[in-house]
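A.B. asks: this is a predicted model, with the sequence first.
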Amino acid sequence: MTTPTLDLAGYDVYRLGFGAMRLPTEPDDARAASIALLRKAVELGVTVIDTAHLYGWGANEELVAEALYPYPDGLLVATKLGVERRPGHPDGAVYNGSERFLRAQVDDALRRLRADRIDLMQLHRVDPAIPLADQAGVLRDLKDEGKIGHIGLSEVTAAQLAEARETTEIASVQNRYNVLDREYESVVDACEQAGIAFLPWRPVAAGGAGTSTVIAEIARELGATGTQVALAWLLRRSPVVVPIPGTASPAHLTENLAAARLELSDDQYERLDHLAAPENR
């Protein structure tokens, strides 16, 4: 039986969160549906909402605040910083881990989220042009100033996690990870050993859960969907894992959250675990 909750940034959180990235903020009817979905997620027991400045360049954070402020007790709203919009750049954006930019983004996030403190602020990407210790140090200083409660990282290696921890305490890591995509296996292990929450984004491989023969077989055995099986595997993979599946569909939201009640047998878990072998991908 998987543990239903985990201590994250001082919150006793339910181990299935919600990623708000996919929620449309316009036009008005789509925005209203997004607000309703966020409220439904909280009503169904979700206690972690993940957003970021990058998602709509602040529009997603404003959407979360419109839907959920004043925030219910026990709800952790996590956001991310460190990506700067550059319209003239080929990618439209660049990583920016400078102190000036990180400080400005924290102030902007506080305003958009209508908060006095960001309880979990995550560095969206490490800026390769600036020492990681400097970027972590800015976040540590902001934490000391009371603007940040806890610090998280995103898309980091185990070595980068260890390096950042030499500068400040790290509460969470958010990397791409699912039963078919195990590039960051060592990071999950490092987080478990250190008691750091691991929030896998893209917790269900795009299209993969529906095409994997093994996942489909186990879904039939359990009377579940492939998505639910993939999420159940993550929950059992490590007690520090908190998947944050995102959707704009109320039906899919309910389906995702039902995965917490799905129990994999040892044999089913091992069959899924073996999907990480190259010949089984």
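C.D. replies: Good, I have the coordinates. All values derive from a computational prediction rather than experimental measurement.

A.B. asks: only C-alpha atoms from now on, for both contacts and neighbour counts.
C.D. replies: Fine.

A.B. asks: which residues in the stretch 1-150 of the chain form helices?
C.D. replies: Using DSSP state H, counting those that start in this stretch, the helices of the stretch 1-150 of the chain run over residues 28-43, 59-68, 99-112, 132-144.

A.B. asks: show me what counts as buried in the first one.
C.D. replies: Applying a neighbour-count criterion of 16 or more other Cα atoms under 10 Å, the buried positions in helix 28-43 are 31, 33-35, 37-38, 41-42.

A.B. asks: try the third one
C.D. replies: Buried residues in helix 99-112, counted by 16+ other Cα under 10 Å: 99, 102-103, 105-107, 109-110, 112.

A.B. asks: ok now that helix, how far from the chain's centre?
C.D. replies: Helix 99-112 has its C-alpha centroid displaced from the chain centroid by 20 Å (Cα atoms, centre = their mean, to the nearest Å).

A.B. asks: for the helices of the stretch 1-150 of the chain, which one sits closest to residue 270?
C.D. replies: Among these, the nearest to residue 270 by Cα to Cα is helix 28-43 (30.8 Å).

A.B. asks: relative orientation of the closest one and helix 59-68 in degrees?
C.D. replies: 60 degrees (axes from the mean of the first three to the mean of the last three Cα atoms, to 10 degrees).

A.B. asks: now for helix 28-43, which elements pack on it?
C.D. replies: helix 59-68, helix 250-258 (3 or more Cα pairs under 8 Å, 6 or more residues apart in numbering; DSSP states H and E).

A.B. asks: residue 12 against residue 5, yeah?
C.D. replies: Yes. Judged on Cα atoms under 8 Å, residue 12 makes contact with residue 5 at a distance of 6.1 Å.

A.B. asks: another structure for you, compare them:
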Amino acid sequence: MHHRTLGGGHGPRISAVCLGTWRFGSTVDEATAFAILDRFAEAGGTFVDTANHCGCRVPGATGDESELLLGRWLRSRRAAGRTVVASTAGARPDPRRGGQWPADTGGLGAAAVRAAIEASLRRLGIDRVDLYYAHSFAHTEDRGVPLEETVAALAGLVRDGTVEVLGAANHRTWRLAEARLLAAGRGLPGFRAVQQRYTYLRPRRGLPPDHQVETDEELLDYVAAHPGLTLLARGTLMGGAYARPDRPPPERYDHPGSVARLRVLAEVAAECGATVNQVVLAWLMGGPQPVVPVLGVTSPAQLDECLAALDLRLDPVQRARLDTA
């Protein structure tokens, strides 16, 4: 397993891939989830991602399931001290706001942030979260929560020792930059990681705003200009759409431009003796701004396929073909 530093020179050491546990305890049963976590740890994986709302839209689920299951695994394996844990505030449904998602999410006011971290720590059974994401300022802007309030509340978690590194999830680049500048101007800890949707295929142009913010050239340029900021990618394998003929790409990627990229992707995979999923992951990890993929796997076999991408090296010609397709 390869490793790197999260959020610049003073962050924790993390594995080069992160294991997403969002489905664990809801659509992935505990035995399978434990097998995946065990396999990840055996391979040298140290970085896992959960949230306080995982699975909340699954019938019968509450959103607690992923954190509770991960907490049980950490205790049963005595793995808390060697596992970097990421969790999230801001996207959990609040019954007081009605039932229309995403308008019913709890937001990032000071009280909501404090309540969210305290509840996550209880579910996880730990004293500190290594990386804590503020999920989507866009949802809070409409509710009138000042950015200063959110920045100060998050900084307070670092000051109190309940969070080591702060991250942003689902933020547009201008909002990420504004929050970081605000924190720096006040001498407060700011965002040192950002997690966005990012895959090899590009979304169709002219799409209406989506609740999931896409990694674009603006964000890549911003990350390149700020070496202390780590970029993490979710949705990298599009839920299996690269590999499964019965599962077409999501509509946002279903356009003529994707045809050429999929063709080159298949050609490079054949040349490397690799799967298309492995080439996508290698392309992300080996680019000018290396990315940490967050793996959303549902079986140990899927995890093994992804981990093999760590040793896949694309030569400059292959990367140029992929980039320009």
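C.D. replies: Sure, I can see it. Worth saying up front: this structure is predicted, and the values here are computed from it rather than measured.

A.B. asks: among the buried residues of helix 28-43 of structure 1, which one lies nearest to residue 229 of structure 1?
C.D. replies: residue 41 (19.9 Å).

A.B. asks: mind putting the helices of the stretch 1-150 of structure 1 in TSV, distance to residue 84 of structure 1 included?
C.D. replies: Output for the helices of the stretch 1-150 of structure 1, formatted as TSV (distance: least, Cα to Cα, whole Å):
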stretch	distance to residue 84 of structure 1
helix 28-43	24
helix 59-68	14
helix 99-112	8
helix 132-144	15
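
A.B. asks: closest to residue 207 of structure 1 out of the ones you listed?
C.D. replies: Among those, if distance is taken as Cα to Cα, the winner is helix 28-43, at 22.9 Å.

A.B. asks: that closest one vs helix 250-258, what angle?
C.D. replies: 20 degrees.

A.B. asks: how about residues contacting helix 28-43 of structure 1?
C.D. replies: Contact with helix 28-43 of structure 1 is made by 18, 23-25, 63-64, 66-68, 248-250, 253, as judged by Cα atoms under 8 Å, 6 or more residues apart in numbering.

A.B. asks: show me where structure 2 has strands.
C.D. replies: All strands of structure 2, identified by DSSP state E, fall at 3-5, 13-15, 18-20, 47-49, 84-89, 129-135, 163-169, 191-197, 230-234, 292-295.

A.B. asks: for these, give me JSON lines that also has distance to residue 258 of structure 2.
C.D. replies: Formatted as JSON lines, these follow (distance: least, Cα to Cα, whole Å):
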{"stretch": "strand 3-5", "distance to residue 258 of structure 2": "31"}
{"stretch": "strand 13-15", "distance to residue 258 of structure 2": "30"}
{"stretch": "strand 18-20", "distance to residue 258 of structure 2": "26"}
{"stretch": "strand 47-49", "distance to residue 258 of structure 2": "29"}
{"stretch": "strand 84-89", "distance to residue 258 of structure 2": "32"}
{"stretch": "strand 129-135", "distance to residue 258 of structure 2": "29"}
{"stretch": "strand 163-169", "distance to residue 258 of structure 2": "26"}
{"stretch": "strand 191-197", "distance to residue 258 of structure 2": "17"}
{"stretch": "strand 230-234", "distance to residue 258 of structure 2": "19"}
{"stretch": "strand 292-295", "distance to residue 258 of structure 2": "21"}
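
A.B. asks: closest one to residue 243 of structure 2 among these?
C.D. replies: The minimum distance between residue 243 of structure 2 and the strands of structure 2 falls on strand 292-295, with 15.0 Å, by Cα to Cα.

A.B. asks: what's the mean distance for the closest one versus structure 1?
C.D. replies: Following the fit onto structure 1, the mean deviation recorded for strand 292-295 of structure 2 is 0.8 Å by mean Cα distance after the TM-score superposition for structure 1.

A.B. asks: how about that strand, which residues of structure 1 does it hit?
C.D. replies: Alignment note (TM-score structural alignment): strand 292-295 of structure 2 is matched to residues 242-245 of structure 1.

A.B. asks: how many residues are close by the counterpart of residue 164 of structure 1 in structure 2?
C.D. replies: Aligned against structure 2 by TM-score structural alignment, residue 164 of structure 1 finds its counterpart in residue 179. Residue 179 of structure 2 has 20 neighbouring residues, counting by other Cα atoms under 10 Å.

A.B. asks: any idea how far residue 179 of structure 2 lies from residue 29 of structure 2?
C.D. replies: Per Cα to Cα, to the nearest Å, residue 179 of structure 2 is found 38 Å from residue 29 of structure 2.

A.B. asks: now do residue 38 of structure 2
C.D. replies: For residue 38 of structure 2, the distance to residue 29 of structure 2 - Cα to Cα - is 14 Å.

A.B. asks: before we move on, what about residue 4 of structure 2?
C.D. replies: For residue 4 of structure 2 relative to residue 29 of structure 2 (Cα to Cα), the value is 31 Å.

A.B. asks: go on, residue 145 of structure 2?
C.D. replies: For residue 145 of structure 2 relative to residue 29 of structure 2 (Cα to Cα), the value is 37 Å.

A.B. asks: what of residue 16 of structure 2?
C.D. replies: In terms of Cα to Cα, residue 16 of structure 2 sits 26 Å off from residue 29 of structure 2.

A.B. asks: please apply the same query to residue 183 of structure 2.
C.D. replies: If you measure residue 183 of structure 2 against residue 29 of structure 2 using Cα to Cα, the figure is 40 Å.

A.B. asks: nearest residue to the residue mapped onto residue 132 of structure 1 from structure 2 in space, please, no chain neighbours.
C.D. replies: In structure 2, the residue paired with residue 132 of structure 1 according to TM-score structural alignment is residue 147. Nearest residue to residue 147 of structure 2, sequence neighbours excluded (Cα to Cα, 6 or more residues apart in numbering): residue 179, at 7.0 Å.

A.B. asks: alright, I will stop here.
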